[in-house]
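>>> sequence first, then the predicted structure:
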Amino acid sequence: MAKVVIMPKFGMTMTEGTLTTWDKKEGDKIEVGELLFQVETDKLSNDVEACDAGIVRKLLVKEGDIIECLKPVAIIAGADEDISSLLNEVSEGIESEEQSNIKVPEKKIEEIKSENIKSGRVKASPLAKKMALKKNIDITLVEGTGPQGRITTEDVEKYIENSKNKPEVSPVASKALENNYAEKRVPMSGMRKVISARMLESCATSPTVTFNIKIDTTSLKKIRNALKDVCKVTYTDLIVKIVSKVLLQYPLLNCSVDGNELILRNFVNMGIAVALDDGLMVPVIKYANEKGLEEISRSIKELAQKAKDKTISVDELKGGTFTITNIGMYGIESFSPIINQPEVAILGVNKITETPVVENGEIVIKPLMNFSLTADHRAVDGSVAAEFLAKLKVYIEKPEMLFL
């Protein structure tokens, strides 16, 4: 039975999506669970699988079209099933299925030539073959412009003339050819396109400054060890808990800019950057300032896994007020993270380095972690950013201060 495929709704706030790529074309067979198309929203890129098996009989929209949620995008039916009435229902003015199947595009000359080479045959006039043989030319390299890609004497002459005009190949170029060195263009994935657009938007929107500070993580390590039998928490879990509390004392770092107004908040929705094989997502822990450490730890793990499995919803990626990105596990000691719009600040977490420091007149080794805060200077002055980091240092080095 013929089925209409619709634009899915991935979250309560989603109203439309951009169909970026068709993974099947009209006439292709498709099974349940096979990838049919890809959808991109302002926060998410999703693969859409077929819920029904059959033949892709009609694609109702083009790649790049913006489609409202629940609107028809394709029809899947049996190979010989009549879908004309269904076509009339879903879209006016679409050519009947029979008409669209009659139109077969002409093969390109390059495709015909490729077929001929694979089959061991070359379409060329006898005179063209004789000329190529006399000039010691591989006729399969000549592009034919005659009927159905047939090679003419004019084609051979043009090939000879073009060869004369080619510059001599340098030793470096010869080496590159010998080793098959080559450039290759590959299209960006839907997720990479979203990331690219968002990064450009952020750099164009926010005049930023990055501030760095080293903080002793001895106390964080003690807390981790003390809790490991109850709840296995990470440094990120602990930092989220502490930063969520400190932000309430510095609302300018937790605000957003709207024209000539600042939107201030008395709550923290903490975004956590999650690296994926093909990009990056920032799930959001809503009202992180109210959550306990165990709940924060569980939320981070669950959202990160959803992001990696591509089962995360649009709603779980929206509403962030501040973001933390941790790349310390890669050995990075300092970087300038890019703000996740429309937020005004992002905190980069770097590796812990065992560092000699002077304490009470003696040299001791301390586990220091560098924090990199990027802030939007429209809302956050240097003094405010510095005070925030100084307070963060106090609470990380003496977390018992949070209870005061």
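Alright, I've got the coordinates.
>>> only C-alpha atoms for contact and neighbour calcs from this point on.
Noted.
>>> count of neighbours near Ala2?
Neighbour count for Ala2, taken as other Cα atoms under 10 Å: 19.
>>> burial check on the closest residue in space to it that isn't next to it in sequence, number of neighbours?
Leaving aside its sequence neighbours, Ala2 sits nearest to Ala77 (Cα to Cα, 6 or more residues apart in numbering; 4.1 Å). Under the neighbour criterion other Cα under 10 Å, Ala77 is assigned a count of 21.
>>> do you know how far Ala77 is from Asn266?
54 Å (Cα to Cα, to the nearest Å).
>>> for Leu402, same thing?
17 Å.
>>> what does Leu60 give?
47 Å.
>>> helix/strand/coil for Phe267?
Assigned state for Phe267: coil (three-state reduction, DSSP: H, G, I helix; E, B strand; the rest coil).
>>> tell me how far it lies from Asn254.
For Phe267 relative to Asn254 (Cα to Cα), the value is 8 Å.
>>> from the middle of its chain, how far away would the helix or strand harbouring Ile239 be?
Assigned by DSSP states H and E, Ile239 falls within helix 235-247. Distance of helix 235-247 from the chain centroid (Cα atoms, centre = their mean, to the nearest Å) equals 27 Å.
>>> all the helices of the stretch 201-350 of the chain, in order from the start?
Assigned helices in the stretch 201-350 of the chain, in chain order: 218-227, 235-247, 293-309 (criterion: DSSP state H, counting those that start in this stretch).
>>> and of those helices, who's closest to Ala53?
helix 293-309 (23.8 Å; Cα to Cα).
>>> now do the buried residues in the closest one.
Judged by neighbour count using 16 or more other Cα atoms under 10 Å, the buried positions of helix 293-309 are 293-294, 296-297, 299-300, 303-304, 307-308.
>>> another structure for you, compare them:
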Amino acid sequence: MVAKEVALVMPKMSMTMTEGVFVGWRKAAGDPVRQGEVVCEVTTDKVDMEVEATVDGVLTRLVAEPEDVIPVGEPIAYVASEADDLLEGLFDGPPEPEPVPEPVSEPAAVAVESAVEPCSRNGVAAVPAARRRATDLGIDLALVTPTGPWHTIRLSDVEYFGREQGSFTTAKREQSSLAPLSRRRKGARTAIARRMSASAQVPQFVLYRDVDLERAQANRGANGWTAVFTHVLARALREHPELNASWADGEARTHEYVGVALAVDTGRGLLAPVLTDPDRLPLRELAERIGDVVDRARAGRLGLAELSAPATTTVSNLGGLGVGAFQALLTAPQATALALGAIEPKVVPVPGGLGVSLRCTLGLSVDHRVADGADGARLLTTVQRLLDGELV
């Protein structure tokens, strides 16, 4: 059986992923690999992921280097394999030989030409990622052998040419080593920018309310406040299903489940793992789960299911950083987001004068297409009532 060289590509690890950052190799060129064996590690704005081989073979060419930003579907390595059936997924077969074009009518020829023209410059057709990489490496694209459709130069073609010609100079390597963290965070910032740009298109308002936490403080035990508010918000949304909703296709749609996205500050940016129906868990169990999720988020070890589960609301807590009150922008298509300010004693009026009470300022953001201010106010009233009750 003849070995064929197949490509190990940057995998698509979420529906919104368009590129990933290569972290490092677990194997070297010339090493044998077996199906299911980890060969390298990549990361996105959401999660670090080990990439496994899906066929047996030998690594022949390593294209990616640490901190390279690589579009989904572009090769990171090549494997020589004798497998009969190459599974779909991480490995794609080598480019098929270009068919000899048959004579076509003039309209068809124009259509083909227009499809290539947007990527063509100075007579050379190349995908945008390949053109950017060639500029970085100082490579003349006219010297690169194309392997893509219509003789288009792909990113892998530039990478291969650069390594063959030694174009990745010492200066470029030094430049890459100066700011590895900023490159690693690039995917995260791009994804956050995309989400927040979409949020700016949502007509939203925010309601602020100080809530009394004296009874909740006595009832919460050793459980953290983030767990308390996550639990209480989920219960409150069940009592106000009109706010446990999403705006989609021109109408509000309510949900039978409650998915709470928990905003977590990490070294590479904001992550939002989702807790499904957190009010169905005992408070102690929920607190333990939140602690585990936060630790794994900061270590880059969240599972895809935790990041891709549907969310109906978001909880963001900046109180621990000394922020008294703030507005959390909505993440479309969620209809609500709850911002938690600092929990601290505040002077409050009491019968006969002034007193001190443990308080927190909540900011509730609401999609105005889904609900009105009075709806949000009633939700916050329910939150206070639940805080005053038994926390289970």
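That came through, no problem. Bear in mind that the values here come from a model prediction, so they are computed numbers and not experimental data.
>>> on that earlier part again, show me the one of the helices of the stretch 201-350 of structure 1 that comes nearest Ile160 of structure 1.
helix 293-309 (55.1 Å).
>>> against Glu344 of structure 2, how distant is the spatially most central residue of structure 2?
When structure 2 is reduced to its mean C-alpha position, the nearest residue by Cα atoms, centre = their mean turns out to be Lys46, at 3.7 Å. Lys46 of structure 2 is 32 Å from Glu344 of structure 2, where distance means Cα to Cα.
>>> related to what we said a few turns ago, of Phe267 and Asn254 of structure 1, who's got more company?
Asn254 (28 against 18).
>>> return the residues in contact with the equivalent of that one over in structure 2.
Pairing criterion TM-score structural alignment: the partner of Asn254 of structure 1 within structure 2 is identified as Asn244. Contacts for Asn244 of structure 2 (Cα atoms under 8 Å, 6 or more residues apart in numbering) come out as 237-238, 254-255, 258, 312-313, 335-336.
>>> confirm Glu164 of structure 2 sits in a strand?
No. Counting by three-state DSSP, Glu164 of structure 2 falls outside a strand, being helix.
>>> ok, the aligned residue in structure 2 for Ile239 of structure 1 - how many residues close by?
When structure 2 is aligned by TM-score structural alignment, Ile239 of structure 1 is paired with Phe229. If you count neighbours by other Cα under 10 Å, Phe229 of structure 2 ends up with 19.
>>> so how far is Thr254 of structure 2 from Phe229 of structure 2?
21 Å.
>>> same question, Lys46 of structure 2
27 Å.
>>> Arg298 of structure 2 now?
For Arg298 of structure 2, the distance to Thr254 of structure 2 - Cα to Cα - is 32 Å.
>>> and if you look at Gly20 of structure 2?
Gly20 of structure 2 is 34 Å from Thr254 of structure 2, by Cα to Cα.
>>> compare the two and say which is more crowded by neighbours.
Ranked by neighbour count (other Cα under 10 Å), Gly20 of structure 2 and Thr254 place Gly20 first, with 27 against 17.
>>> now for that one: which residues touch it?
Under the criterion of Cα under 8 Å, 6+ apart, the neighbours of Gly20 of structure 2 are 10, 42-45, 69-72, 187.
>>> so of these, which ones are in strands?
Among the contacts of Gly20 of structure 2, the members found in strands (DSSP state E) are 42-43, 69-71.
>>> what range does the helix or strand where Val116 of structure 2 lies cover in structure 1?
In this assignment (DSSP H and E), Val116 of structure 2 forms part of helix 106-116. Aligned by TM-score structural alignment, helix 106-116 of structure 2 falls on no residue of structure 1.
>>> repeat for stretch 340-347 of structure 2
Counting by TM-score structural alignment, stretch 340-347 of structure 2 corresponds to 349-356 in structure 1.
>>> average offset between the matching stretch and structure 2?
Aligned to structure 2 and superposed, stretch 349-356 of structure 1 gives a mean residue distance of 1.3 Å (mean Cα distance after the TM-score superposition for structure 1).
>>> in stretch 39-51 of structure 2, which residues are buried?
Of all the residues in stretch 39-51 of structure 2, those buried under the rule 16+ other Cα under 10 Å are 39-49, 51.
>>> need those in a markdown table (columns: distance to Val33 of structure 2).
Listed next are the buried residues of stretch 39-51 of structure 2 as a markdown table, based on distance: Cα to Cα, whole Å:
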| residue | distance to Val33 of structure 2 |
| --- | --- |
| Val39 | 8 |
| Cys40 | 11 |
| Glu41 | 15 |
| Val42 | 18 |
| Thr43 | 21 |
| Thr44 | 24 |
| Asp45 | 28 |
| Lys46 | 27 |
| Val47 | 24 |
| Asp48 | 21 |
| Met49 | 18 |
| Val51 | 12 |
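>>> out of those, flag the one nearest to Arg215 of structure 2.
Taking these together and measuring to Arg215 of structure 2 by Cα to Cα, the closest member is Lys46, at 36.9 Å.
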